[in-house]
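1. Fold the following.
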Amino acid sequence: MNHNKSYRKLGRRPAQRKAMMKSMTISLIQNERIETTVTRAKELRKFAEKMITLGKKGSIHNRRTAFAFLRHEETVAKIFKELAPKYAERNGGYTRIIKTDVRRGDSSEMAIIELV
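-> Below is the predicted model:
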């Protein structure tokens, strides 16, 4: 059973998993749409929505918190200048996951995750 498990391990060690989530979050925010597996998309949703919520609050502390996780100045600037005003009236639910087909190589379910 999966009781009291708050995240997916994704077959990675903790440092690799964190690095993958960082890079996927940066890619999602810059491109506003990426294609990945369903499991990774569901896990990525947590990180992306947290970054946008930090952008909506807009303080210096939140900017530094976002930068401490992402370590990418252009992405942090986009969150605070473009995405935060766009989602100012929205209370969460900034991402959408659309299931597509299966990958030919290993038959894993693919999905598109995009910003609403």
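2. C-alpha from now on. contacts and neighbour counts both.
-> OK.
3. which strands and helices sit next to the longest helix seen in the chain?
-> Secondary structure of the chain read by DSSP state H shows that its longest helix is helix 38-57. Packing partners of helix 38-57 (3 or more CA pairs under 8 Å, 6 or more residues apart in numbering; DSSP states H and E): helix 14-31, helix 60-70, helix 84-86, strand 95-102, strand 109-115.
4. want to put them side by side, so please do this one too:
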Amino acid sequence: MPAPAKGPRLGGGPAHERLMLNNLAAALFEHKRITTTVTKAKRLRPVAERLITFAKRGDLASRRRVQAAISARTNTNKGIIHELFTEIAPQLSDREGGYTRITKIGNRKGDNAPMAVIELVLEPISAKQAVVREAEGAAERAAAPKAEPVVEAEAPETEVEETEAEVAEAPEAEAAETEAPAVEETEEAPEAEAKDDDAK
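-> Take a look at the predicted model:
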């Protein structure tokens, strides 16, 4: 029997190991997370991520490759493949890799085997980046239509302010003009009285 590329085999032979890993991948795509041993989880990760990469391509050849890996003889597996291509792959379209996460959960009670949970990483790349992208998109949408009205709205406000300032200054100027002749009249009045006294 030829030696495997990485580590010991999980089953009796290479065909058994391949079938076991493909069945684990199908279970992972169906349930989004499964509990298995750490060794199986580590061997499952590259198999599952390769199938997700094919699903992200989305063409007919990729679908047939995934069907060859996950035996599509039953309706259950056909449904899993459909779910992989229509639901899981679009959720992971922004992610460049690292579609799975392995979390160790301690040892199994019976044989003390180290156990782990392997799950699909379906959340956004990072919450902060998602919020920043949404904020940038909202700012662009808000800035584009409002850019023109803001300029137009400022111009009338300044004109209104100037006219209000002119209106405020105008009564003061009128009041000053009306006060000035009154003062002149009062000054002329004594002179006229003085001329009248001289004439008498």
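5. hmm, back to that, how far out from the middle of the chain is the longest helix of structure 1?
-> Chain-centre distance of helix 38-57 of structure 1: 4 Å, with CA atoms, centre = their mean, to the nearest Å.
6. Name the residue closest to the centre of structure 2, please.
-> residue 130 (2.9 Å; CA atoms, centre = their mean).
7. aligned partner of it in structure 1?
-> Using TM-score structural alignment, residue 130 of structure 2 has no partner in structure 1.
8. and residue 130 of structure 2, that one's in a strand?
-> No. Applying DSSP: H, G, I helix; E, B strand; the rest coil, one finds residue 130 of structure 2 to be helix, outside a strand.
9. Pick the most buried one from the helices and strands packed on helix 38-57 of structure 1.
-> strand 109-115 (a mean of 19; mean count of other CA atoms under 10 Å).
10. Could you tell me the angle between that strand and helix 14-31?
-> Put simply, strand 109-115 of structure 1 runs at 60 degrees to helix 14-31, going by axes from the mean of the first three to the mean of the last three CA atoms, to 10 degrees.
11. In structure 2, what range does strand 109-115 of structure 1 match?
-> Using TM-score structural alignment, strand 109-115 of structure 1 pairs with 114-120 in structure 2.
12. And for stretch 76-83 of structure 1?
-> Using TM-score structural alignment, stretch 76-83 of structure 1 pairs with 81-88 in structure 2.
13. How far away from the center of its chain is the matching stretch?
-> That offset, for stretch 81-88 of structure 2, works out to 23 Å (CA atoms, centre = their mean).
14. any idea how far residue 154 of structure 2 is from residue 143 of structure 2?
-> 16 Å (CA to CA, to the nearest Å).
15. Save the helices and strands packed on helix 38-57 of structure 1 as JSON lines, and put in distance to residue 47 of structure 1 too.
-> Formatted as JSON lines, the helices and strands packed on helix 38-57 of structure 1 follow (distance: least, CA to CA, whole Å):
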{"stretch": "helix 14-31", "distance to residue 47 of structure 1": "7"}
{"stretch": "helix 60-70", "distance to residue 47 of structure 1": "10"}
{"stretch": "helix 84-86", "distance to residue 47 of structure 1": "15"}
{"stretch": "strand 95-102", "distance to residue 47 of structure 1": "11"}
{"stretch": "strand 109-115", "distance to residue 47 of structure 1": "13"}
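16. And these: which comes nearest residue 45 of structure 1?
-> Smallest distance to residue 45 of structure 1 across the helices and strands packed on helix 38-57 of structure 1 (CA to CA): 6.6 Å, for strand 95-102.
17. helices and strands around the closest one, which ones?
-> helix 38-57, strand 109-115.
18. and the angle for the first one with helix 60-70?
-> Here the directions of helix 38-57 of structure 1 and helix 60-70 differ by 160 degrees (the same axes, to 10 degrees).
19. Could you give me the buried positions within helix 38-57 of structure 1?
-> For helix 38-57 of structure 1, a neighbour-count test (16 or more other CA atoms under 10 Å) marks 38, 40-42, 44-45, 47-49, 51-56 as buried.
20. Mind listing residues that contact the longest helix of structure 1?
-> The contact list for helix 38-57 of structure 1 (CA atoms under 8 Å, 6 or more residues apart in numbering) reads 7-8, 10, 21, 24-25, 28-29, 62-63, 65-66, 79-80, 83-85, 87-88, 92-95, 97, 99, 109-113.
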